[in-house]
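Asker: After the sequence you'll find the predicted model.
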Amino acid sequence: MRTGLWTTAAGVAVVAVLGVLVAAGVVWPNRILAAGYDVRGVDVSHYQGEIDWDVLAEQDLEFAWIKATEGASHTDPRFAANWAAAMKTDLLVGAYHFMSFESSGAEQAAHLAAEVPATPGTLPPVIDLEFYGAFYDDRPTPGEVHAILDPLVAGVEEHYGVPPIVYATDEAYDLYLADRYPNLPIWIRSVVWAPRLSDGRDWTIWQYSNRDRLPGYDGVEPYIDVNVFAGTRTELEALTLD
């Protein structure tokens, strides 16, 4: 009996230690699986502060998506500087838009188009669909979200000539994207385990870490998001704007 209790206690302690290490960003169970993908990249915003793109681009990276806009009027204060500097590297570069539940999709598409040039060779714009603020607890209905997302997707595709990629958490995917939008590439966030979309769909980009540290930036946010692409660099280049 005593041996069994000790074994149980030791098992609980091991699980607790692993939990702490995962929370601290020291151990990530999905890193081994993510290492099986050759094409790796980051996504950044003003929270990473001033970025030395030449240094960052040397960190075994192939692509970077940069926050550009949010809602119908906000522009990331470092977007222009990040865009200009990243474009001078060998990285494949794209912009992302944080979707608001509080303004129309048409207005948001127009705001993105006004801030992000439709530059040949750049990656498709990304629509970031996730909960924020009070919407973590008071989630919009699928109908409310689709009424915004549908014209936003249409406006982005019309302006840039390619369908946008949609970034989502598991919760947002299940509520708003599962079994819908079959032509849109999916960028899924899964920072502990390998992603498995609830409707059996294949993901295009996987954000496997939100707590990496890489040389080349010095902002209020010490961590940087790291992602992998489900394919080769040539296949990622095939998604870029003409």
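Answerer: That came through fine. Model, not experiment: these values are computed from the prediction.

Asker: Every contact and neighbour count from this point should use C-alpha atoms.
Answerer: Will do.

Asker: Tell me which stretches of this structure form strands.
Answerer: 39-44, 50-51, 63-70, 74-75, 92-98, 126-129, 165-168, 186-189, 205-212, 217-218, 224-229 (DSSP state E).

Asker: got the contact list for the fifth one?
Answerer: With contacts defined as CA atoms under 8 Å, 6 or more residues apart in numbering, strand 92-98 is touched by 62-71, 83, 86-87, 112, 116, 121-129, 237.

Asker: so can I have a markdown table of the strands of the chain showing mean neighbour count and distance to residue 175?
Answerer: Converted to a markdown table, the strands of the chain look like this (neighbours: other CA atoms under 10 Å; distance: least, CA to CA, whole Å):
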| stretch | mean neighbour count | distance to residue 175 |
| --- | --- | --- |
| strand 39-44 | 22 | 24 |
| strand 50-51 | 18 | 35 |
| strand 63-70 | 25 | 21 |
| strand 74-75 | 16 | 26 |
| strand 92-98 | 24 | 17 |
| strand 126-129 | 23 | 11 |
| strand 165-168 | 23 | 10 |
| strand 186-189 | 24 | 14 |
| strand 205-212 | 21 | 19 |
| strand 217-218 | 18 | 35 |
| strand 224-229 | 22 | 23 |
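
Asker: a markdown table please, covering those and showing distance to residue 4.
Answerer: Formatted as a markdown table, those follow (distance: least, CA to CA, whole Å):
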| stretch | distance to residue 4 |
| --- | --- |
| strand 39-44 | 45 |
| strand 50-51 | 53 |
| strand 63-70 | 51 |
| strand 74-75 | 59 |
| strand 92-98 | 51 |
| strand 126-129 | 47 |
| strand 165-168 | 43 |
| strand 186-189 | 39 |
| strand 205-212 | 37 |
| strand 217-218 | 49 |
| strand 224-229 | 41 |
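
Asker: here comes the other one, which I'd like you to weigh against the first:
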Amino acid sequence: MTLFGIDISNNNGPNLNLAQVKAEDFDFVFCKVTEGSYFRDQTWPAYRDAAKSAGLIVAGYHYLTTDPIDAQADLFLDQLGDPNGEVGIMVDFEMNGGGQENYWAFVRAINARGREVNLSYEPRWYWQRIGSPQLGDLPGLIQSSYVSGGGYASALYPGDDSTYWAGFGGDNVDILQFSDQGSVAGNSLDVNAFRGTRDELAALVYGKTEGAKVAVPEEQTPVATEKFVADFIKGFDGPIYATAAAVLKELTGSTIVGEFPGFENELGGRTVVGFLGALGEKLGIEGCHDPKAGA
């Protein structure tokens, strides 16, 4: 079976009716708690309590940055306000999050304070951006690939066999965020899917499966090359990646490395290179070949 959930923050607040969300057959909600060492999401406490009251499975997330890790962990757990461990803990690891070691440093900081990370939002596009590292066994890997358009989650969902579910970095995808335009309780929201039962989802979110504790890599001193890459990512995160992604999309029809859907309406389903090959073959230029014509 497939369960649906939402991802919300102050950008969707403060008056989203979570009882209505549950009535529309959603089973879980992930709510923003903090960001970096500087931001507390003031919608969290009310959304946390409303989600629990509505019977939704709930996790609170921290948007990870390259700020001092201990300061981030302290801010997050203070704002989380969950001394009895009644909600799941999620790390939002994406833009401005630094390299993979920064993620594990935050996980270690949370562990050192007596809690465990249950979920990890690390979309494939960001994983590729930081060099496609081996992930090992991240707790509860959440990845995002969006379908086009908006509407009800059940209608937008690409299916349990979609390639969006494909694992990467040696890890499997546990939860898929498949749209940021899902129609939920009169709002347009990020919507997610989980393949399994409600009990299985609760075990994932709350970390109550046998042997659920993740083996966290030991902290290592980065070698010069790793430091260069980390500094590059930190210093040039926005414009360089945005430019490269735009060029990749213009050439292949996708911003995801390894995907070559081409341009169905403009170039007959060919990429730019494929179209040039077809054109060269048509003109009789030696060595040119239309890839859609076969080998």
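Answerer: Right, received. Where do you want to start? Values in this document were obtained by computation on a predicted structure and should not be read as measured data.

Asker: ok so, going back, can you tell which of the strands of the first structure is closest to residue 11 of the first structure?
Answerer: Taking CA to CA, strand 205-212 is the member of these nearest to residue 11 of the first structure, at 26.2 Å.

Asker: Tell me the residues of the second structure aligned with that closest one.
Answerer: The alignment of strand 205-212 of the first structure onto the second structure (TM-score structural alignment) covers residues 175-182.

Asker: How far off centre is the matching stretch?
Answerer: Centroid displacement of stretch 175-182 of the second structure relative to its chain, using CA atoms, centre = their mean, to the nearest Å, is 10 Å.

Asker: Okay, helices next: where are they in the stretch 51-200 of the second structure?
Answerer: With DSSP state H, counting those that start in this stretch, the ranges of helices along the stretch 51-200 of the second structure come out as 69-80, 100-112, 124-129, 153-156, 198-206.

Asker: Can I get those helices in a markdown table including mean neighbour count and distance to residue 135 of the second structure?
Answerer: Formatted as a markdown table, those follow (neighbours: other CA under 10 Å; distance: least, CA to CA, whole Å):
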| stretch | mean neighbour count | distance to residue 135 of the second structure |
| --- | --- | --- |
| helix 69-80 | 20 | 20 |
| helix 100-112 | 19 | 8 |
| helix 124-129 | 18 | 9 |
| helix 153-156 | 17 | 29 |
| helix 198-206 | 17 | 18 |
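
Asker: any idea which helix is longest in the first structure?
Answerer: helix 2-23 (DSSP state H).

Asker: Pull the distance from it to the chain's centre.
Answerer: Distance, centroid of helix 2-23 of the first structure to centroid of chain: 33 Å (CA atoms, centre = their mean).

Asker: likewise stretch 53-66 of the second structure?
Answerer: Centroid separation between stretch 53-66 of the second structure and its chain, computed with CA atoms, centre = their mean, is 13 Å.

Asker: now do stretch 101-113 of the first structure
Answerer: Chain-centre distance of stretch 101-113 of the first structure: 19 Å, with CA atoms, centre = their mean.

Asker: Residue 71 of the second structure matches what in the first structure?
Answerer: By TM-score structural alignment, residue 71 of the second structure lines up with residue 107.

Asker: thinking that match is in contact with residue 72, fair?
Answerer: Yes - counting by CA atoms under 8 Å, residue 107 of the first structure touches residue 72, with 5.4 Å between them.

Asker: follow-up on the earlier one: the longest helix of the first structure: which residues count as buried?
Answerer: Within helix 2-23 of the first structure, the residues scored as buried using 16 or more other CA atoms under 10 Å are 18, 22.

Asker: Next, the angle from that helix to strand 205-212.
Answerer: 100 degrees (axes from the mean of the first three to the mean of the last three CA atoms, to 10 degrees).
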